[in-house]
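Visitor: have a look at this prediction, sequence included:
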Amino acid sequence: MDFQPLVSFVDRITSWRVPWAEVLVMHQNDIVFRYRSGYANLEEQTPISDRAIFNLYSLTKIMTCVAALQLVERGDMLLSDPVSDYLPEYAEMTVRKTLPNGEIRLEKATSLITVRDLFTMTAGFSYDLGSPSFKEAVHSTNGTLPTRAFAKALAKEPLLFEPGTHWNYSMCHDVLGALVEVVSGRRFGTYLREEITGPLGMNDTAFDLNDEQQTRLIPQYTYNDELKKAVRLDGNGYRVGAELESGGAGLLSTVSDYSLFLNALTGCGTSPEGVRILSKASVELMRKDHLNEQTRGDFSWDHMSGYGYGLGVRTHVSKSLSGSLSPLGEFGWSGAAGCMAIIDPDSKLTVMYAQHLLNSQEPYVQRRLRNVVYSCL
């Protein structure tokens, strides 16, 4: 294996727009390559360190889906169950419909949202955190908006479409986190710690940081095109309540920590130490393409060409469309500040890529990064 092309690529993007980047590659459970470049703090010119803590954003979604799949494995719920069996506020939903004359009308939904719809982004939700129901809920909870209250607030908003009829990237996995909370009888963060992060030895992955970890939380940036430089923009805009444990975008972690979780999925649900977080059957179900004739056209992001959508993850389905050097069945997801996971059980390959830049340049960076990684093997 020769990873010099990967070194060159990381150096190139950190001399371009990305303040820092780090990539860790594991093959057959061994770390075969790790490299970081750039500054954690641009103003102070502080090099990125190996214990830096940053926002995972939507990379959280993979762990949320694993947690929910654990409950499916235990028979606590089924993918086909109506969500309202557990979260009764979703029993009677309305759908926003646009008439030919442009008039907006709210009609009663004819289908119930299922657990599968939450996994597959087909529930009909949006990603509008500024809606009236959320503002009211934040106010009524004095700014705390716990996970369960978040789900209740979202249920007051009309759906964009009938459940199951379209794919739309949305707050489905935040509701899935609330579902885990209710079905398990534990706070969502407690469940993750007891069932996933604790058993895997992940001591730096959580929704809230202790005092020592807080000192390792590094600055976050966004690239300003007018100024032609990255400017600091701290905080997680998806965490609209102090007690919200966002299953969609709330976790913080390190490269070392989250790679332990990703590599357990590469191991078909079991870590090298024998800690099992999922069965092989569940991992296979997770990375199966769940798009259908109705929903496939909605999953149309250009940088996802050649990929389908599984249970909370992209999954490689067509090499001719993707132009990707990864094999079919390679899966994972990414986050708003640019983190990306590559999980490849067939090649026994795990890649954890990290950066902390909003407007992350994902379409440019991540497809290239993946091809460079596979070219080095």
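Guide: On my side now, so go ahead.
Visitor: C-alpha only now, for contacts and for neighbours.
Guide: OK.
Visitor: could you give me the buried positions within stretch 164-183?
Guide: Using 16 or more other CA atoms under 10 Å as the test for burial, stretch 164-183 gives 164-181.
Visitor: against Asp257, how distant is the closest residue to Ala21 other than its chain neighbours?
Guide: Nearest residue to Ala21 in three dimensions, chain neighbours excluded: Gln355, at 4.7 Å (CA to CA, 6 or more residues apart in numbering). Applying CA to CA, to the nearest Å, the value for Gln355 to Asp257 is 15 Å.
Visitor: try this one side by side with the last:
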Amino acid sequence: MKTAKPQDQGFDPDRLNRIASWMERYIEERKFAGSSVLIARGGREVYFHAAGLRSVENFTPFQRDTVARIYSMTKPITSVAAMMLAELGLFHLDAPVSTFLPAFRNMTALVPGAERIDQVEPCAAPTLHQLMTHTSGLSYPFNPGVLGREMDNRKIIFGPKQGLLADMADQVGDLPLAFHPGTRWEYSVGIDILGRVIEVVSGQSLDEFLAEHILKPLGMTHTAFTVPDELSDRFASLYTPLAGNAMDLNAAQPGGDTLRLTDCAGSSPFEATTLYSGGGGLVGTIDDYMRFTEMLRNGGRHRNGRLLSPKTLDYMMRNHLPGDIASMGPQSFAEQPMEGVGFGLGGSVVLDPARARCPGSAGDFSWGGMASTFFWMDPALDLSVVFFTQLSPSSSYPARAELKALVHGAMIS
């Protein structure tokens, strides 16, 4: 990506430098070990800054080439992969998932007010569209409720060393849904199930499909489901301010150390991946993810060709819900505001920045990851922003809203 002077792209350089001070404050207060941010406007890089450490234990700096767990920022990439297959006419989004995965036939849903996992009634199988928009009735083990607890008991989290994607998807199909598909919004493993559908339809494993059709064409050479041996010294450590499991939000308790080490190079499951999680399995660098974000901004086009048509991407980044997320009774873990925010295919869409209580534009498309990473693409302002750090859970601090305020506060035209 070519660079440009911030002032030539509508930024006040002094106001942009407030971002560095903000990042340093988070590090001084031991909220983040390290972080990096990359900002582009009109396809030109206007700002990059990295601060702190990728490994507190080894005192190694958080740099531009640091490899980080992007967790749920995998979801938009998997959703693009699904839409590439849809553009080939290999399925339509109203197709039930049972068309591709037999384990999802004869589905049931928990009855209203259920207190046990066996209190169910028959229901329709969720569609691919409902998987992509988190209206499928699926859940996550860190969500409250009967289904979340059962998933937690069975360890259904699509971790990198939890066997094979096909087997884990079948386990999800054996469980009831939290609600009838289409009736509510709940953050879920739906994109993981979509990843398995991609495997069945394409005849390739998900890692092969993403590498061949998205990562390699975009030049995302340092993004994969497994940390290559040659990049292990650049792999950031993961920290948590919680006591116990950093992903167990149902039993989240503050710990004595705000930067307690929970995963690191040399012993990480991401160094020997067997399960390719389309909902949260990729690791990569900030420049790689900016290439993906810029592809979205460019309507599917990249320097070597095109992944999707601009019409398809415009469709993906519209709100696919009848209202905002909040209007659909969510009870799940929230990584960002739900009022004034809708959901497209694989990411959220700002409907009203005022109701979202965060600076931005109507049409902002974004999503984040459990380790507090975040990206957004603002078509109205021709703006792309990617933020990397490694702290779980992402709800620990209001970093995303603060960063958006800093970026918008630096824009003067």
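Guide: Everything's here; your move. Please read these numbers as outputs of a predicted model, since none were measured by experiment.
Visitor: looking at Gln355 and Asp257 of structure 1, which is more packed in?
Guide: More neighbours surround Gln355 than the other of Gln355 of structure 1 and Asp257, with 29 against 20 (other CA atoms under 10 Å).
Visitor: aligned counterpart of the more buried one in structure 2, please.
Guide: The alignment partner of Gln355 of structure 1 in structure 2, by TM-score structural alignment, is Thr389.
Visitor: for that match, list the residues it contacts.
Guide: Thr389 of structure 2 sits next to 32-36, 68, 371-373 when contact means CA atoms under 8 Å, 6 or more residues apart in numbering.
Visitor: ok, it to Pro269 of structure 2 distance?
Guide: 19 Å.
Visitor: next secondary structure after the strand ranked longest in structure 1?
Guide: Longest strand of structure 1, by residue count under DSSP state E: strand 30-41. Using DSSP states H and E, the helix or strand that directly follows strand 30-41 of structure 1 along the chain is strand 46-47.
Visitor: pull the number of nearby residues for the equivalent of Glu294 of structure 2 over in structure 1.
Guide: Using TM-score structural alignment, the partner of Glu294 of structure 2 in structure 1 is Asn263. Using other CA under 10 Å, Asn263 of structure 1 has 30 neighbouring residues.
Visitor: ok, now which ones touch Asn263 of structure 1?
Guide: Asn263 of structure 1 makes contact with 26, 29, 271, 343, 349-350, according to CA under 8 Å, 6+ apart.
Visitor: which part of structure 1 lines up with stretch 349-359 of structure 2?
Guide: Mapping stretch 349-359 of structure 2 onto structure 1 (TM-score structural alignment) gives residues 315-325.
Visitor: ends of that stretch, what's the gap?
Guide: Per CA to CA, stretch 315-325 of structure 1 runs 13 Å from first to last residue.
Visitor: what lies in contact with that stretch?
Guide: Contacts to stretch 315-325 of structure 1, defined as CA under 8 Å, 6+ apart, come from residues 287-289, 304-309, 326-332, 367, 370-371, 374-375.
Visitor: quick one: which of those residues sit in strands?
Guide: 307-309, 331-332.
Visitor: out of these, who's nearest Glu293 of structure 1?
Guide: Nearest to Glu293 of structure 1 among these is Gly308, at 11.9 Å by CA to CA.
Visitor: surely the closest one is in contact with Met286?
Guide: No. Contact criterion CA atoms under 8 Å: Gly308 of structure 1 and Met286 do not qualify, at 11.4 Å.
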